[in-house]
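> build the 3D model from these lines:
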Amino acid sequence: MSDTLFDLSGKVAVITGSSRGIGRAIALRMAQHGARVVVTSRKAEACETVAAEIRAARTLDGKPGEAIVVPCNVSDKAQLQGLVDATLKQWGRIDILVCNAAVNPFFGPSKDIPDEAFDKIMDVNIKSNHWLCNMAAPGMAARGDGAIVIISSVGGLFGSNTLGAYGISKAADMQLARNLAVEWGPQNVRANCIAPGLIRTDFARALWENPEIAKKATKGYALRRIGEPDEIAGAAVFLSSAAGRFMTGQTMIIDGGGMVNFQSV
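Below you'll find the predicted structure:
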């Protein structure tokens, strides 16, 4: 058994979209708990900044953090395979995969969304996750252990007149996790989703930068505030560690109590 339920020592974690926001927070926390982290997004320079932070920090047992950078556009299948191959070349395995990269190029009614924007949302938010999970899972299955975490959204749990296509993609990610859990569970590979509410990231800046908009967006949250990226990172560590070893096919909602607050209806 691990020394602690949250120990990730010796594990290799690939985290897409980890140059900022939720992905960056997950990368930093997983490294702190002992994981060797692959920082990846489209921009190498931004990834190098995060990797440098990890290397300059210490794990909980006092060792230097370990990280490499592999730039990758997740919408390109060949680049995803290159991400997997580069990780295997460096560290020989992938124990944890966090699919965090996502896009939302359109804000408005679904009837107005251009086909190009709809296709981009589906390609990046669903298809790329499907590709990458099935590239990484066989190696996990061969070792009889692995964890996949897909960052979804509460937007996949209710209707919207402005984020319809994005919500569809995030609902599909929840189903993807369920399918992966069933297909790979016999080999002890777990797959789960995290569905954050409004989090203070650049991705959601339009919803929190203006105080009035932020107040309106969170008026139904039991905690009456938006979340911070680090408050999602802890859940990712849980799902990837021994603490979460009997949990699979589930979606963890982390939204400050928005979905359970009757007053928000």
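
> alpha carbons only for contacts and neighbour counts from here, please
OK.

> if I look at the closest residue in space to C99 that isn't next to it in sequence, how far off is K111?
Of all residues beyond its chain neighbours, the one nearest C99 is I150 (4.7 Å), with distances taken as CA to CA, 6 or more residues apart in numbering. Relative to K111, I150 is positioned 28 Å away (CA to CA, to the nearest Å).

> what's the answer for L239, then?
Relative to K111, L239 is positioned 37 Å away (CA to CA).

> please apply the same query to C193.
Distance of C193 to K111, computed by CA to CA: 28 Å.

> and these two? Which one has more around it.
C193 (29 against 8; other CA atoms under 10 Å).

> now that one, what's its secondary structure?
The three-state label given to C193 by DSSP: H, G, I helix; E, B strand; the rest coil is strand.

> now the second one, please; I'll put the structures next to each other:
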Amino acid sequence: MLANRVAIVTASTDGIGLAIARRLGQEGASLVISSRKPENVERATKELQSEGLRVKSLVCHVSDAENRKKLFEEAKSFGGLDILVSNAAVNPVHGGILDCSESIFDKIYDVNVKSSFLLAKEALPLLRKSKHGRIIFISSISAYYPHILLGAYGFSKTALLGLTKNAALQLAPEGITVNCICPGHIETRFSKVMRSSDDMLKEELTNIPMGRIGKSEEVASSVAFLASDDASYITGENLLVSGGFSARL
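Just a heads-up that it's a prediction; the model follows:
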């Protein structure tokens, strides 16, 4: 489905990011993966290559302009870029948004929002050469439904919804689609705090009509669809992958 295409997936050595990279690779895409920690990059690269996938990798902090530039250089070595998946995010504190310090707020905004904007902007010269240009942001259910433990993080993820709508409108005439995935509660290390006690987990499950926590692979399959030709007429959409939580008309 994605043969002869090149995909960049940020924060792609663990959890949802790794699952996305794996699925795109299984669909035939050549992969550029990255993470901030060298040991994680090395581990994930070996893991994906052992599965027969075409992978290039590097250490990358998405807030660093030179690091982002290297991502695109790696993509060029594969022949170009067709798919950008902006997945990197941080949440260094848990609590209400107005309890967040200015420095932490700046860090969350810088990684979760500004870096997604800059990655999309910097990817355009390559995406414009592709016949299948795709930009996919990874947001969160907390973009729609704030959680008291995820104040500033939820705000940053709401900002991605607006970025998606605006970028999609601008790029639609060029045939480049821009969409956003909003995962619900997915079983990852990143979301561990949300199920840190039996009571907290029970409360979470009462909000999920399907009655279970999601899997990273279930997010990855939605990304693969949006990256494919089957989704060529879909742009500007924010897709919830949440087991029915907050399903809306």
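
> coming back round to it: the residue nearest to C99 of structure 1 and D173 touch, don't they?
Yes - shown here, I150 of structure 1 and D173 form a contact pair, counting by CA atoms under 8 Å, at 7.0 Å.

> now R195 of structure 2. Nearest residue, chain neighbours left out?
Nearest non-adjacent residue to R195 of structure 2 (CA to CA, 6+ apart): L201, at 4.5 Å.

> just give me the match in structure 1 for the one you found.
Taking TM-score structural alignment for the superposition, L201 of structure 2 sits opposite A214 in structure 1.

> its match: neighbouring residues, count only.
Look at A214 of structure 1: counted by other CA under 10 Å, it has 18 neighbours.

> and the helix or strand that contains it, what does it pack onto?
Per DSSP states H and E, A214 of structure 1 falls inside helix 211-218. Helix 211-218 of structure 1 is packed against helix 205-208, with contacts defined by 3 or more CA pairs under 8 Å, 6 or more residues apart in numbering; DSSP states H and E.

> can you name every helix or strand that the helix it packs on contacts?
Using 3+ CA pairs under 8 Å, 6+ apart, helix 205-208 of structure 1 sits against helix 211-218.

> how much does the helix it packs on stray from structure 2?
Here the mean offset of helix 211-218 of structure 1 against structure 2 after fitting is 1.8 Å, by mean CA distance after the TM-score superposition for structure 1.

> continuing past that helix, what's the next helix or strand?
helix 230-240.

> so that following helix matches what in structure 2?
Using TM-score structural alignment, the match for helix 230-240 of structure 1 in structure 2 runs over residues 217-227.

> contact partners of the matching stretch?
With CA atoms under 8 Å, 6 or more residues apart in numbering as the test, stretch 217-227 of structure 2 has contacts from 2, 16, 19-21, 23-24, 27, 83, 134, 136, 179, 181, 183, 231-232, 234, 241.

> from those residues, keep the buried residues only.
2, 16, 19-21, 23-24, 27, 83, 134, 136, 179, 181, 183, 232, 241 (16 or more other CA atoms under 10 Å).

> now do the strands in structure 2.
Using DSSP state E, the strands of structure 2 run over residues 6-9, 30-35, 55-59, 83-86, 134-138, 177-183, 238-241.

> indicate which one of those is closest to K114 of structure 2.
strand 83-86 (11.0 Å; CA to CA).

> report the mean deviation for the closest one after fitting onto structure 1.
Looks like 0.4 Å for strand 83-86 of structure 2 (mean CA distance after the TM-score superposition for structure 1).

> could you tell me where that strand falls in structure 1?
The aligned range for strand 83-86 of structure 2 is 96-99, by TM-score structural alignment.

> top helix in structure 2 by residue count?
helix 151-171 (DSSP state H).

> most distant residue from the centre of structure 2?
D199 (28.9 Å; CA atoms, centre = their mean).

> coming back round to it: tell me, the longest helix of structure 2 lands on which residues of structure 1?
Helix 151-171 of structure 2 corresponds to residues 164-184 in structure 1, going by TM-score structural alignment.

> would you indicate which residues of the matching stretch are buried?
Applying 16+ other CA under 10 Å to stretch 164-184 of structure 1 flags 164-178, 180-181, 184 as buried.

> what does stretch 219-229 of structure 1 give?
Of all the residues in stretch 219-229 of structure 1, those buried under the rule 16+ other CA under 10 Å are 219-222, 224-229.

> try stretch 58-73 of structure 2
Quick answer for stretch 58-73 of structure 2 (16+ other CA under 10 Å): 58-63, 67-68, 71-72.

> please apply the same query to stretch 246-257 of structure 1.
Neighbour counts over stretch 246-257 of structure 1 (16+ other CA under 10 Å) mark 247-257 as buried.

> and what of stretch 1-16 of structure 2?
In stretch 1-16 of structure 2, counting by 16+ other CA under 10 Å, buried: 2, 5-16.

> at the geometric centre of structure 2, which residue sits there?
N87 (2.5 Å).

> returning to that earlier point: got any residues that touch both of I150 and D173 of structure 1?
Counting by CA under 8 Å, 6+ apart, the common neighbours of I150 of structure 1 and D173 are 129, 193.

> which residues touch the residue mapped onto L31 of structure 2 from structure 1?
L31 of structure 2 maps onto V37 in structure 1 when the alignment is built from TM-score structural alignment. Going by CA under 8 Å, 6+ apart, V37 of structure 1 touches 12-15, 27, 30-31, 66-68.

> now tabulate those residues in a markdown table and tack on distance to V124 of structure 1.
Formatted as a markdown table, these follow (distance: CA to CA, whole Å):
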| residue | distance to V124 of structure 1 |
| --- | --- |
| V12 | 23 |
| A13 | 20 |
| V14 | 17 |
| I15 | 15 |
| A27 | 20 |
| M30 | 24 |
| A31 | 26 |
| E66 | 28 |
| A67 | 24 |
| I68 | 23 |
